[in-house]
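Q: One predicted model, sequence on top.
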Amino acid sequence: MSEAQRLAWAVDTLQAGGLADPVREARLLWRNVGEDDRFEAAVTRRAARVPMSHVLGYRDFWKHRFTVTSDVLDPRPETETLVEAALEVPFRKVLDLGTGSGAIIISLLAERSEARGVGTDISERGILVAGANAAAIGVVDRLILPLSDWYDDVGGQYDLIVSNPPYIALDEMPDLAPEVSHEPRMALTDEDDGLSCYRIICAGAPSRLVAGGWLMVEIGPTQGEAVAAMMSAAGLVSVEIRPDLDGRHRVVMGQKPL
């Protein structure tokens, strides 16, 4: 088949798979894969609703390209709202709870050459992905990646704590896009009301923040008020809810009093 014929086949295949913009996706796969056999395999996987980042093996996030596998959450553009907010405050020591691919903390360390960080996760395979990304982006010498269930194996105090925890409620899971089924379930839902991880993070933050340090978390669009109340109850001040570019609540932040 000619290139035009292969692209036409790809568009038809992707359209049959229910993709909203099969032309754009076909062209993206052609540019990034190219070779006939690999292209056909990539199109078939994408038509089966395997996330594009898994098909290509990467996701562009903030200013860098991150390796992404089925062992980590696919970094979403809206998570850049958290990175942007974090870069507005001073920090030399940062903790990322549930780091996954490392997209958040690696992006922060790449912007602040004097900063050092700790990124925790309960997934050993996820930690390996984060480590590979840290090495590729040049911050591996300033990042420690321990296996830890939230704060369990974390010591010291930090200027900044960030997290994008599992916040999808159990009863919301069946309504998610088919692509989500290819991501690690434990990175998506707490198997509860979507707020249990925030209860742990907010309660533990004051003892692990220096005076004046900040806690910042990504949230689902309906969770802002509940998480803001948790931060206030934990003794944090200057609590604020930040919207993403679509105007939806996306980040809640609070500061430990000086």
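A: Nice, thanks for sending it over. Numbering: from 1, shown residues only.
Q: rest of the way, CA atoms for contacts and neighbours
A: Noted.
Q: So Ala85: helix, strand or coil?
A: Classification of Ala85 by DSSP: H, G, I helix; E, B strand; the rest coil places it in helix.
Q: So which residue is dead centre in the protein?
A: In the chain, the centroid-proximal residue (Cα atoms, centre = their mean) is Pro75; its distance is 4.0 Å.
Q: Quick check: that one touching Tyr58?
A: No - judged on Cα atoms under 8 Å, Pro75 makes no contact with Tyr58 at a distance of 9.7 Å.
Q: sorry, back to before: can you confirm the residue nearest to the centre of the chain is in a strand?
A: No - under three-state DSSP, Pro75 falls outside any strand and is assigned coil.
Q: Just give me the neighbour total for the closest residue to Glu183 other than its chain neighbours.
A: Once flanking residues are discounted, Glu183 sits nearest to Ser70: 5.4 Å by Cα to Cα, 6 or more residues apart in numbering. Applying other Cα atoms under 10 Å, we find 17 residues neighbouring Ser70.
Q: any idea how far Leu188 is from Ser70?
A: Using Cα to Cα, to the nearest Å, we find Ser70 at a distance of 12 Å from Leu188.
Q: Repeat that for Lys63.
A: Lys63 is 24 Å from Leu188, by Cα to Cα.
Q: neighbour-wise, which of the two wins?
A: Legend: neighbour count by other Cα under 10 Å for Lys63 and Leu188, higher for Leu188 (20 against 10).
Q: so what's the nearest residue to Asp21 once chain neighbours are set aside up against?
A: Closest residue to Asp21 apart from its sequence neighbours, by Cα to Cα, 6+ apart: Gln15 at 7.7 Å. By Cα atoms under 8 Å, 6 or more residues apart in numbering, the contact list for Gln15 reads 21-22, 47.
Q: Quick one: buried ones out of those?
A: 22, 47 (16 or more other Cα atoms under 10 Å).
Q: From the contacts of Gln15, which land in strands?
A: Among these, the subset assigned to strands under DSSP state E is empty.
Q: Name the nearest of the contacts of Gln15 relative to Arg6.
A: Pro22 (13.1 Å; Cα to Cα).
Q: ok now do the closest one, which residues does it touch?
A: Neighbouring residues of Pro22 by Cα under 8 Å, 6+ apart: 10-12, 14-15.
Q: Swap in 10 Å and give it another go.
A: Residues near Pro22 by Cα atoms under 10 Å, 6 or more residues apart in numbering: 7-8, 10-16, 28, 47.
Q: Could you measure from it over to Trp9?
A: Applying Cα to Cα, the value for Pro22 to Trp9 is 11 Å.
Q: for comparison:
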Amino acid sequence: MPTIESLLHSADLPDSPSARLDAEWLLAAALGKSTSYLRTWPEREVPADCAERFAADLARRRQGEPVAYILGRQGFWSLELEVAADTLIPRPDTELLVETALQLLPATPARVLDLGTGTGAIALALAVERPSWEVCGVDRVEAAVALAERNRLRLGLGNAAFSVSDWFAALGAERFEMIVSNPPYIPASDPHLQQGDVRFEPQSALVAGADGLDDIRLIISQASTHLHPGGWLLLEHGYDQGEAVRALLVHHGFADVQSRLDLSGYERISLGRLP
């Protein structure tokens, strides 16, 4: 039987900074072990059925399918979330949205809305950190709402709820102390849509018109009717869209408009407060 190290050595994934780690995640999942187990016991033999599963998963990864979709899970914040092809894979950059939301509102009762919730990542991270908040997540895709609800149930969070809504359409006159969103923001002509992991992610969750701002424009134009006075709107956007998003926020009457930098030094989220 092959050993752990021999299988990892012969994984033959496309050369990238994450190739070795991708192989480790896939082999650990096939074995039902942690990646630290692989590093501690590289000489251990791998049973045939586990080696076969590893080979099948490697083949999917060689075709470019994201590891998160192959494994059906992804870490975000302090949580491990179920993921599926109906939703975007939660990314570390989006944790900036969570950090900023936690800084802006006190840990006292408040209602927070997560627009386009997908896996529920943002909503659930906020709910776990602020038990006094009532966090509502909406998505127009029914399968995404069902997935977010499964994540909520598995995490045992009673202060989060998910429902189907195309942005604000099903929310009536509901108002919130804060609205957060990681909406689609990639221009339709962006060549990166044909590269890497995003080829496997739902285009409807990525693309927003010719300049990538269609959904952000809609959210900003309608947000004031769903915020209490003094409430905050926080939006993730592309690395080069900060100036445009700030201008939209100012145009629609938001105050204290600003952007925050991600770990790479790019403007990744912009925010404003309803006067």
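A: Perfect, I can see it now. Small disclaimer: the values here were computed from a predicted structure and weren't measured.
Q: Need the residues touching each of Ser70 and Leu188 of the first structure.
A: Between them, Ser70 of the first structure and Leu188 share these contacting residues under Cα under 10 Å, 6+ apart: Ser181.
Q: circling back: please pull up the equivalent of the residue nearest to the centre of the first structure in the second structure.
A: Under the alignment by TM-score structural alignment, Pro75 of the first structure pairs with Pro90 in the second structure.
Q: these two touch, right, that match and Ala125?
A: No - between Pro90 of the second structure and Ala125 there is no contact under Cα atoms under 10 Å: 11.4 Å.
Q: Quick check: neighbours shared by the two?
A: Counting by Cα under 10 Å, 6+ apart, the common neighbours of Pro90 of the second structure and Ala125 are 76-77.
Q: who's in contact with whatever residue of the second structure lines up with Leu160 of the first structure?
A: Per TM-score structural alignment, the equivalent position to Leu160 of the first structure in the second structure is Met178. By Cα under 10 Å, 6+ apart, the contact set of Met178 of the second structure is 101, 104-105, 110-114, 135, 223, 226-228, 230-234, 273-274.
Q: likewise Asp86 of the second structure?
A: Contacts of Asp86 of the second structure (Cα under 10 Å, 6+ apart): 118-119, 141-145, 147, 200-205.
Q: okay if I get those residues as TSV plus distance to Tyr266 of the second structure, neighbour count and secondary structure?
A: Converted to TSV, those look like this (distance: Cα to Cα, whole Å; neighbours: other Cα atoms under 10 Å; DSSP: H, G, I helix; E, B strand; the rest coil):
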residue	distance to Tyr266 of the second structure	neighbour count	secondary structure
Gly118	24	32	coil
Thr119	25	30	coil
Val141	30	19	coil
Glu142	33	15	helix
Ala143	32	17	helix
Ala144	29	26	helix
Val145	30	26	helix
Leu147	30	21	helix
Phe200	25	17	helix
Glu201	23	19	coil
Pro202	24	14	coil
Gln203	23	17	helix
Ser204	24	13	helix
Ala205	21	18	helix
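Q: since we're on Gly117 of the first structure, how many residues are nearby?
A: Neighbourhood size, Gly117 of the first structure [other Cα under 10 Å]: 25.
Q: Who are the contact partners of it?
A: Gly117 of the first structure sits next to 91-96, 105-106, 108-109, 139-145, 158, 160-161 when contact means Cα under 10 Å, 6+ apart.
Q: Now do the same for it: its match in the second structure.
A: Under the alignment (TM-score structural alignment), Gly117 of the first structure maps onto Val135 of the second structure.
Q: try Val33 of the first structure
A: Match for Val33 of the first structure (TM-score structural alignment): Ala30.
Q: which residues touch the nearest residue to its match once chain neighbours are set aside?
A: Spatially, and ignoring its direct neighbours in sequence, Ala30 of the second structure is nearest to Cys50 (5.2 Å; Cα to Cα, 6+ apart). Listed by Cα under 10 Å, 6+ apart, the contact set of Cys50 of the second structure reads 27-32, 56.
Q: From these, list just the buried residues.
A: Neighbour counting over the contacts of Cys50 of the second structure (16+ other Cα under 10 Å) leaves 27-31 as the buried ones.
Q: so Val67 of the second structure sits right up against Ala59, yeah?
A: No - applying Cα under 10 Å, one finds Val67 of the second structure not in contact with Ala59, separated by 11.3 Å.
Q: the more surrounded of those two?
A: Legend: neighbour count by other Cα under 10 Å for Val67 of the second structure and Ala59, higher for Val67 (20 against 15).
Q: Trace that one over to the first structure, please.
A: For Val67 of the second structure, the aligned position in the first structure is occupied by Met52, per TM-score structural alignment.
Q: One more: Leu147 of the second structure?
A: Using TM-score structural alignment, Leu147 of the second structure pairs with Val129 in the first structure.
Q: In the first structure, point out the residues matching stretch 113-125 of the second structure.
A: Using TM-score structural alignment, stretch 113-125 of the second structure pairs with 95-107 in the first structure.
Q: Assumed the match of Val33 of the first structure was part of a helix.
A: Yes - applying three-state DSSP, one finds Ala30 of the second structure inside a helix.
Q: Which parts of the stretch 51-200 of the second structure are helices?
A: Assignment of helices within the stretch 51-200 of the second structure using DSSP state H, counting those that start in this stretch yields the ranges 67-71, 95-104, 121-129, 142-155.
Q: out of the ones you listed, nearest to His192 of the second structure?
A: The nearest among the helices of the stretch 51-200 of the second structure, by Cα to Cα, is helix 67-71 at 18.4 Å.
Q: helices and strands around the closest one, which ones?
A: helix 19-31, helix 48-62, strand 73-76, strand 79-82 (3 or more Cα pairs under 10 Å, 6 or more residues apart in numbering; DSSP states H and E).
Q: chain center to stretch 231-242 of the first structure: distance?
A: 22 Å (Cα atoms, centre = their mean, to the nearest Å).
Q: so how far does it reach from one end to the other?
A: End-to-end for stretch 231-242 of the first structure, by Cα to Cα: 14 Å.
Q: Likewise for stretch 11-25 of the first structure?
A: Stretch 11-25 of the first structure end-to-end distance (Cα to Cα) = 8 Å.
Q: who's in contact with the nearest residue to Val83 of the first structure once chain neighbours are set aside?
A: Nearest in space to Val83 of the first structure, with sequence neighbours left out and distances taken as Cα to Cα, 6+ apart, is Ile104 at 6.3 Å. Neighbouring residues of Ile104 of the first structure by Cα under 10 Å, 6+ apart: 61-62, 75, 79-80, 82-84, 86, 96, 119, 162-164.
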